[in-house]
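> All I have is the shape, not the residue letters:
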């Protein structure tokens, strides 16, 4: 059983998280607990004492960084603008942030998520919450059927943009603006087609 994470020294805990950030930004998915401990100037047991174990550190990092990402996307999509502008800016915000934090994105979404079930759960919950929020702003017919359709669309959009973003990160020769426009056209085209037959 994991030890209870120590919260007696929040400044030390914050410093350890900043050390983890530094190592992950430098080394990407290959970042190790030993490297993080060395960067922080502590032993691995002390590092684990603050987070319980490796899983605890992964979860804390996932929650910390996914919150920043989601808040930025939420701000873009909930601003006072037309639907196309909000969809466009939400997608652009997501792609801009994952490309600017490429090592961190790959560490959390690929390495940590793959090897730690709790981190996988954290990231899945984040994406689920984002889908729920997008469903609230999608235009659809009233009633339970319309609400269900909005949920289907919203979660499909989240999955589509995430997978397209993963592809784009491996194809940097493609301009971000082109990817954003293509995804926006795809999303808005589907919504327009749906409204046309309602």
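Perfect, I can see it now. Source: prediction; values computed, not measured.

> all contacts plus neighbour counts: C-alpha atoms, from now on.
Noted.

> longest helix anywhere in this protein?
helix 144-169 (DSSP state H).

> Got another one to weigh against that:
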């Protein structure tokens, strides 16, 4: 027997229900993010529910458990950060400006809410996000490197991953010692360190050398 097609009325109700759940899900994610901002990354489901003015069963209905809520909040925050990083990378006039803009976006996100940042960097989605940021770092310097090297992107990845690790470590150290340095100072230092490394890549490329050091030198 062939399946019976749903009526337009049924399709409409399904679409409205799906839209309602998506809207409610986004609303709860925002409320959870605000609760974490106020109460810290260890906020319990009960504390988050109370902050949002809802019952715990509602949170569990939408997110199943705290890990589900953590994933949802992490994805939302990381998506916003990724958009900012991508915009900074594409709007700058050159490689150094791209790196400076991306450092500033990362610092701004972390400084805006250290509690949310701490929550996000523990999230299971971080691994894929780091991979996306690595791609953005490669894109920042790739246009200035020779086009004929088909393996260049893959050989840039270890350097770019090191860049992301350096920024993350420096930002977390800065957050753990508030007042020691202004955000502008941290941004300037990171940009200089990262650009020195990128400039070395560009210089070797212009001289016809590979990215790796010549072991016979």
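Structure received. Given the structure is predicted, the values throughout are model-derived calculations rather than measurements.

> follow-up on the earlier one: which other helices and strands contact the helix or strand just after the longest helix of the first structure?
Next along the chain after helix 144-169 of the first structure, taking DSSP states H and E as the criterion, comes helix 176-197. Packing contacts for helix 176-197 of the first structure, counted by 3 or more CA pairs under 8 Å, 6 or more residues apart in numbering; DSSP states H and E, involve helix 83-100, helix 144-169.

> how big is the angle separating helix 176-197 of the first structure from helix 83-100?
Put simply, helix 176-197 of the first structure runs at 150 degrees to helix 83-100, going by axes from the mean of the first three to the mean of the last three CA atoms, to 10 degrees.

> May I see the buried residues of helix 176-197 of the first structure?
176, 179, 180, 183, 184, 187, 191 (16 or more other CA atoms under 10 Å).

> Residue 36 of the first structure -> the second structure?
With TM-score structural alignment as the criterion, residue 36 of the first structure lines up with residue 48 in the second structure.

> swap in residue 51 of the first structure?
In the second structure, residue 51 of the first structure lines up with residue 63, judged by TM-score structural alignment.

> How about that match: what's its closest non-neighbour residue?
Closest residue to residue 63 of the second structure apart from its sequence neighbours, by CA to CA, 6 or more residues apart in numbering: residue 69 at 5.2 Å.

> Report the contact partners of the equivalent of residue 114 of the second structure over in the first structure.
Using TM-score structural alignment, the partner of residue 114 of the second structure in the first structure is residue 102. Counting by CA atoms under 8 Å, 6 or more residues apart in numbering, residue 102 of the first structure touches residue 28.

> circling back to that earlier point, I'd like to know which of the buried residues of helix 176-197 of the first structure is nearest to residue 131 of the first structure.
residue 187 (13.7 Å; CA to CA).

> For residue 36 of the first structure, what is the enclosing helix or strand?
helix 33-40.

> give the contact list for the equivalent of residue 191 of the first structure over in the second structure.
By TM-score structural alignment, residue 191 of the first structure lines up with residue 198 in the second structure. Applying CA under 8 Å, 6+ apart, one finds that residue 198 of the second structure lies in contact with residue 141.

> So residue 198 of the second structure versus residue 129 of the second structure, what's the distance?
From residue 198 of the second structure across to residue 129 of the second structure, the span is 22 Å (CA to CA, to the nearest Å).

> One more: residue 80 of the second structure?
For residue 80 of the second structure relative to residue 129 of the second structure (CA to CA), the value is 11 Å.

> And these two? Which one has more around it.
A count of neighbours by other CA atoms under 10 Å puts residue 129 above the other of residue 80 of the second structure and residue 129, at 18 against 12.

> which residue in the first structure lines up with that one?
Checking TM-score structural alignment: residue 129 of the second structure goes with residue 126.

> so which strand or helix has its match?
If you go by DSSP H and E, residue 126 of the first structure is part of helix 117-137.

> again with residue 22 of the second structure
helix 8-39.

> could you give the angle of the longest helix of the first structure to helix 176-197?
Using the same axes, to 10 degrees: helix 144-169 of the first structure against helix 176-197 is 160 degrees.

> average distance between helix 144-169 of the first structure and the second structure?
By mean CA distance after the TM-score superposition for the first structure, the fitted helix 144-169 of the first structure averages 1.5 Å away from its aligned residues in the second structure.

> to the chain's geometric centre, what's the distance from that helix?
Averaging C-alpha positions (CA atoms, centre = their mean, to the nearest Å) puts helix 144-169 of the first structure 14 Å from its chain's average.
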